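below is the structure, and that's it, no one-letter string:
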């Protein structure tokens, strides 16, 4: 496991300066790595995909639980170093390395069953949703994201945090908060709080995902308005929206924050 001293020395040797553009905030606390790995609920048979392994702290923790880890890294310098770090600190173990933009990934060396990552905060939700949509073999995962985002992903209907990320996450299965993370465990320390989200991907749906997500986006584009108004552009007019909502069994006076994912599916299918 890499500690603060090892990470700073390694970064210095590689002349790496963490950049905000790539969302690079390296975890320097081994106890936090242990928390993340434990909360992920991994079994030895899992094929784990890690997005943004950085200097390899979490990767080493994952290799203690499973033999199969796929690391997706966009930074060529970090990608080149990762196998060397693994051979030094986890001799006999290997990682399948993919050098690519996580938002553009369409295939991996193996079918992943779990996703565990300290996600780049500026693209955390798009990356998470992209992987869930692209790799249906994923059954579970644990991600560290900005605390505000974590609360949105795990929010329940009727709460202030409930919105588009909550509903799109629930399309795939349930999500819950799995703990808070302090700023001092990172280098450099971010100017926001962090939190863990555990999710399961255990729901198979036959509805058109893109069509349903379009309804969600429309409903929360004007969050404080009734669905009759917020869905008017999507439906063509307020009256058309009302007709669709009535066919779906939804009160046109409701707001998006009151509905579950199955109700949004009903709206999309009633159009």
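Arrived safely. The structure presented is a predicted model; accordingly, all values stated were derived computationally and were not measured.

when you work out contacts or count neighbours from here on, use the C-alpha atoms and nothing else.
OK.

which residue sits farthest out from the middle of the protein?
residue 239 (36.7 Å; Cα atoms, centre = their mean).

how about that residue, what does it touch?
Each residue near residue 239 by Cα atoms under 8 Å, 6 or more residues apart in numbering is listed here: 228, 232.

A strand includes it, no?
No: counting by DSSP: H, G, I helix; E, B strand; the rest coil, one finds residue 239 to be helix, located in no strand.

alongside the first one, take a look at this:
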């Protein structure tokens, strides 16, 4: 069956469907779980198109909620593993899919779990991450899954617009920081569009953005990921300071930090926002014995 043959075999949720399902389950969207349900079918179709997934892909979806994006994904992919922290929503999702897309129900696996605490996923290795992520945990979830699942080749996530800017920022920009560098360890990251507020229920008081991630090898380095990330954390903990000063606690003293920076070919008077991930990796390689 071709991609186009399968494109319309799931009925997508309407705004009325979303409210009806929420009422049936006694669900009131909570800020604590970052719940803003997508009620616009055009938006979920757009996300699926932009994600580039196809018939062979195994998709991990975090925070499927009532199933708007899940139903849009299922016709196009081999399988969706949906990770949902809310037990009520997790329990209801298979029934929603069975009702609206019965011929696709066997492509769905639901895991009732906190994505940040998941150590492994059931079924075949996922190849893509496609999700409308809760704003308050978007960055740690993305980084955790990229580390946990080396089989992930690509991702498309919807996050708060400011978070999208930070994830996709390049060195030298005002929004460049820890999330930018850590995401760049795993993938090429770019903004992939803006999403308005009126496609959600309830409408959030912030705009959203799409972020595309394409996996690439980590920078070649003798340092471990943990060692590189320790340098990144130290550099941006006091981002207004020069690297010589910011890395003093990491290195043990400012003079030792300066020596490590010079050995790595980095100007000690530079700031963290000027460095790309490969420069941080070089600094970590030069780190003194016993540095965190």
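Received, thanks. All of these numbers come straight from a predicted model, not from anything done at the bench.

for the residue farthest from the centre of the first structure, what is the corresponding residue in the second structure?
Pairing criterion TM-score structural alignment: the partner of residue 239 of the first structure within the second structure is identified as residue 255.

tell me how far its match lies from residue 262 of the second structure.
Separation of residue 255 of the second structure from residue 262 of the second structure (Cα to Cα, to the nearest Å): 11 Å.

quick one: what's aligned to residue 77 of the second structure in the first structure?
In the first structure, the residue equivalent to residue 77 of the second structure is residue 66, according to TM-score structural alignment.

now do the SS call for its match.
Residue 66 of the first structure carries the three-state label coil when classified by three-state DSSP.

from residue 41 of the first structure, how far off is it?
Between residue 66 of the first structure and residue 41 of the first structure the distance is 11 Å, computed by Cα to Cα.

what sits against the alignment partner in the second structure of residue 148 of the first structure?
Mapped onto the second structure by TM-score structural alignment, residue 148 of the first structure lines up with residue 162. Counting by Cα under 8 Å, 6+ apart, residue 162 of the second structure makes contact with residue 208.

residue 162 of the second structure belongs to a helix, doesn't it?
Yes: membership of residue 162 of the second structure in a helix is supported by three-state DSSP.

in the stretch 1-150 of the first structure, which spans are strands?
26-27, 47-51, 68-73, 96-99, 114-118, 140-146 (DSSP state E, counting those that start in this stretch).

in the second structure, which residue is closest to the centre?
residue 142 (3.0 Å).

give the equivalent position in the first structure for it.
Taking TM-score structural alignment, the alignment pairs residue 142 of the second structure with residue 128 from the first structure.

contact partners for its match?
Per Cα under 8 Å, 6+ apart, neighbours of residue 128 of the first structure: none.

check the one 5 residues further on too.
For residue 133 of the first structure, the contact set (Cα under 8 Å, 6+ apart) is empty.

try 10 Å
By Cα atoms under 10 Å, 6 or more residues apart in numbering, the contact set of residue 133 of the first structure is 106, 127, 172, 209.

mind checking how far the aligned partner of residue 246 of the second structure in the first structure is from residue 78 of the first structure?
When the first structure is aligned by TM-score structural alignment, residue 246 of the second structure is paired with residue 230. Counting by Cα to Cα, the gap from residue 230 of the first structure to residue 78 of the first structure is 45 Å.

what of residue 13 of the first structure?
Remark: distance between residue 13 of the first structure and residue 78 of the first structure (Cα to Cα) = 12 Å.

which residue, other than its chain neighbours, is closest to residue 200 of the second structure?
residue 38 (4.4 Å; Cα to Cα, 6 or more residues apart in numbering).

burial count for the alignment partner in the first structure of the one you found?
In the first structure, residue 38 of the second structure lines up with residue 27, judged by TM-score structural alignment. Residue 27 of the first structure has 26 neighbouring residues, counting by other Cα atoms under 10 Å.

my guess is residue 27 of the first structure contacts residue 117. True?
No: judged on Cα atoms under 10 Å, residue 27 of the first structure makes no contact with residue 117 at a distance of 11.1 Å.

quick one: common contacting residues for those two?
Common neighbours of residue 27 of the first structure and residue 117 (Cα under 10 Å, 6+ apart) are residue 58.

residue 113 of the first structure contacts residue 142, doesn't it?
No: counting by Cα under 10 Å, residue 113 of the first structure sits too far from residue 142 to count as a contact (11.9 Å).

more crowded one of those two?
Per other Cα under 10 Å, whichever of residue 113 of the first structure and residue 142 has more neighbours is residue 142, with 26 against 19.

can you say which helix or strand has the closest residue to the more buried one other than its chain neighbours in it?
Once flanking residues are discounted, residue 142 of the first structure sits nearest to residue 198: 4.4 Å by Cα to Cα, 6+ apart. Using DSSP states H and E, residue 198 of the first structure maps to strand 194-200.
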